[in-house]
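Q: okay, sequence plus prediction incoming.
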Amino acid sequence: MDDKNRNPERDREREDNFNVGEMIIRVLVTAIVVGIAAYFTPGFTIDGIWSLILASIVIGVLDHLIQKFTGVSASPFGRGLSGFLVAALILYVTKFIIPGFHISVWGAIIGALVIGIVDAIIPGRAM
């Protein structure tokens, strides 16, 4: 395709749509993974679907901010000990932001481990 025929505005719209679609998929995958982790983790409960969805959004935002400012991704197995600790910290901090999201310190640690295992099985990036 010739550069003269390109429409930068249309290309930007496609990128924005892709990012929004990608973000929705990430929130849904995160909700599934966090829901599974809460089910299998002692000291980790979520009161309802809306708390789970809001927590997924908060987890995604916190992960993005931490990755942007520190370069550390909250992938429990993909980034080693630092990713594992960041994932546990994000889970624990989320309890202060989202009502209905209850997690203890040990629940956050075990939950990060469960999320790492589930993330390895479910396609997509959870945290």
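A: Good, I have the coordinates.

Q: when you work out contacts or count neighbours from here on, use the C-alpha atoms and nothing else.
A: Fine.

Q: so for the helix or strand Arg10 falls within, what gets flagged as buried?
A: In this structure, Arg10 sits in helix 8-40 according to DSSP states H and E. Buried positions in helix 8-40, judged by neighbour count with 16 or more other C-alpha atoms under 10 Å: Arg26, Val27, Leu28, Val29, Thr30, Ala31, Ile32, Val33, Val34, Gly35, Ala37, Ala38.

Q: starting at the chain centroid, how far to whichever helix or strand comes after that helix?
A: Following helix 8-40 in sequence order, the next helix or strand is strand 44-46 (DSSP H and E). Here strand 44-46 is found 16 Å from its chain centre; the criterion is C-alpha atoms, centre = their mean, to the nearest Å.

Q: one more: stretch 115-127?
A: On C-alpha atoms, centre = their mean, the centre of stretch 115-127 falls 10 Å from that of its chain.

Q: next, the one to line up against it:
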Amino acid sequence: MNFIIKLFISSIVVFALSYFLPGVHVTSIVAALWVAIVLGLLNTFLKPVLVFLTIPVTLFTLGLFLLVINAMIVLICDYFIPEFHLDGFITALLFSILLSVSQSILNKIFVSEKIIL
């Protein structure tokens, strides 16, 4: 159930950011739902590989390169979904930062993290 709530929150945030952030274009709420699904899959399967391969750069930049990896993940999502378009790397970087912060705040509010042992 928490997965569905998180997916719904992500799609609403993606759709809202398309209105408030210039350079982000999402055609519909269904496209935003697809963006949330693809971003979730990319963050699950591709991001750990990219983080592992870029450990030296990440250590040298004191972790700031992780922001670049997040922007690259968003740009890959832009490539796969035709209804989702970003105008450039800086837009992808801002989008990924705002998406992460918004998701974190809204997930703290709406998702209950009950651990059952």
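A: It's in. Predicted model only: the values in this text are computed from it and were never measured.

Q: where does the TM-score land?
A: The TM-score (TM-score structural alignment, normalised by the length of the second structure) is 0.68; 98 aligned residues with a C-alpha RMSD of 2.3 Å.

Q: out of the buried residues of helix 8-40 of the first structure, which comes closest to Gly111 of the first structure?
A: Gly111 of the first structure lies nearest to Ala37 out of the buried residues of helix 8-40 of the first structure, by C-alpha to C-alpha, at 5.6 Å.

Q: for the closest one, give me its contacts.
A: If a contact means C-alpha atoms under 8 Å, 6 or more residues apart in numbering, then Ala37 of the first structure has Gly111, Val114, Ile115, Val118 as its contacts.

Q: now, of the residues you listed, which are buried?
A: Buried among those by 16+ other C-alpha under 10 Å: Gly111, Val114, Ile115, Val118.

Q: just the strands in the second structure please.
A: 24-26, 84-86 (DSSP state E).

Q: which stretch among those strands comes nearest Leu46 of the second structure?
A: Once those are compared by C-alpha to C-alpha, strand 84-86 is nearest, at 19.3 Å.

Q: residue range for the closest one in the first structure?
A: Strand 84-86 of the second structure lines up with residues 101-103 of the first structure when matched by TM-score structural alignment.

Q: Phe20 of the second structure matches what in the first structure?
A: Per TM-score structural alignment, Phe20 of the second structure is aligned with Phe40.

Q: please report how far its match lies from Leu113 of the first structure.
A: According to C-alpha to C-alpha, to the nearest Å, Phe40 of the first structure stands 11 Å off from Leu113 of the first structure.

Q: so in the second structure, which helix runs the longest?
A: helix 89-110 (DSSP state H).

Q: could you list the buried residues of that one?
A: Thr91, Ala92, Leu93, Phe95, Ser96, Leu98, Leu99, Ser102, Gln103, Asn107.

Q: out of those, who's nearest Thr58 of the second structure?
A: Distances from Thr58 of the second structure to the buried residues of helix 89-110 of the second structure, taken by C-alpha to C-alpha, are shortest for Leu93, at 16.2 Å.

Q: pull the contacting residues for that closest one.
A: Contacts of Leu93 of the second structure by C-alpha under 8 Å, 6+ apart are Leu67, Val68, Asn70, Ala71.
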